[in-house]
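> structure of the sequence below:
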Amino acid sequence: MDTTSDAVDADPSDGRCRTASGTCTLRAAVMAANARPAVRPRCLPATTGSRSRPARD
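Purely as a prediction, here's the structure:
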């Protein structure tokens, strides 16, 4: 997003957030994202390593 104005996406099916004036508004970004087919989220494997920080003296 590069503007705070409220304008629709000129072509939501092209996958780009671009209004008729060439800017990217929040509404245009949502329209472009909603026009894309649903993507199944990727699941990352569980980690078994330690995530704690070393103790300080």
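> contacts and neighbour counts: CA atoms only from here.
OK.
> I'd like the distance between residue 26 and residue 34.
12 Å (CA to CA, to the nearest Å).
> looking at these two, which one has more neighbours?
Under the criterion of other CA atoms under 10 Å, the comparison of residue 26 against residue 34 puts residue 26 first, with 18 against 13.
> now the other sequence, so there's something to compare against:
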Amino acid sequence: FPVLLKQLELMLVSGELNPHHQHCVTLYAKGLTCEADSLGSCGYLYIAIYPTPDNRLIR
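Below is the predicted model of the structure:
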């Protein structure tokens, strides 16, 4: 979980994710999937984290 949040933080700092423009990213780490989308919502980042389905696990 902390790995996913750190990746999102780096994407925000680098400008890859901009909270003022809609953009969705999907990250995978340690059996978890993280979908994050700014929805162009003036500073908010909406995050969904859930177990990665078995067919997406990287071993």
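> and the TM-score between them?
Superposed pair, TM-score by TM-score structural alignment, normalised by the length of the first structure: 0.24. Supporting alignment: 26 aligned residues with a CA RMSD of 3.6 Å.
> in the helix or strand encompassing residue 28 of the first structure, which residues are buried?
Applying DSSP states H and E as the criterion places residue 28 of the first structure in helix 26-35. Within helix 26-35 of the first structure, the residues scored as buried using 16 or more other CA atoms under 10 Å are 26-29, 31-33.
> next one: stretch 24-38 of the second structure
28, 32-38.
> which of the residues you listed sit farthest apart?
Taking CA to CA, the two most distant members of these are 32 and 38; they sit 19.8 Å apart.
> between the buried residues of stretch 24-38 of the second structure, which is nearest residue 12 of the second structure?
Scanning the buried residues of stretch 24-38 of the second structure for proximity to residue 12 of the second structure, where the rule is CA to CA, the winner is residue 38, at 10.3 Å.
> any chance you could map the strands in the second structure?
24-29, 32-37, 46-51 (DSSP state E).
> could you dump the ones you listed into CSV and include distance to residue 2 of the second structure?
Shown next, in CSV, are those (distance: least, CA to CA, whole Å):
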stretch, distance to residue 2 of the second structure
strand 24-29, 10
strand 32-37, 11
strand 46-51, 12
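> closest one to residue 11 of the second structure among these?
strand 24-29 (9.7 Å).
> sounds good, over and out.
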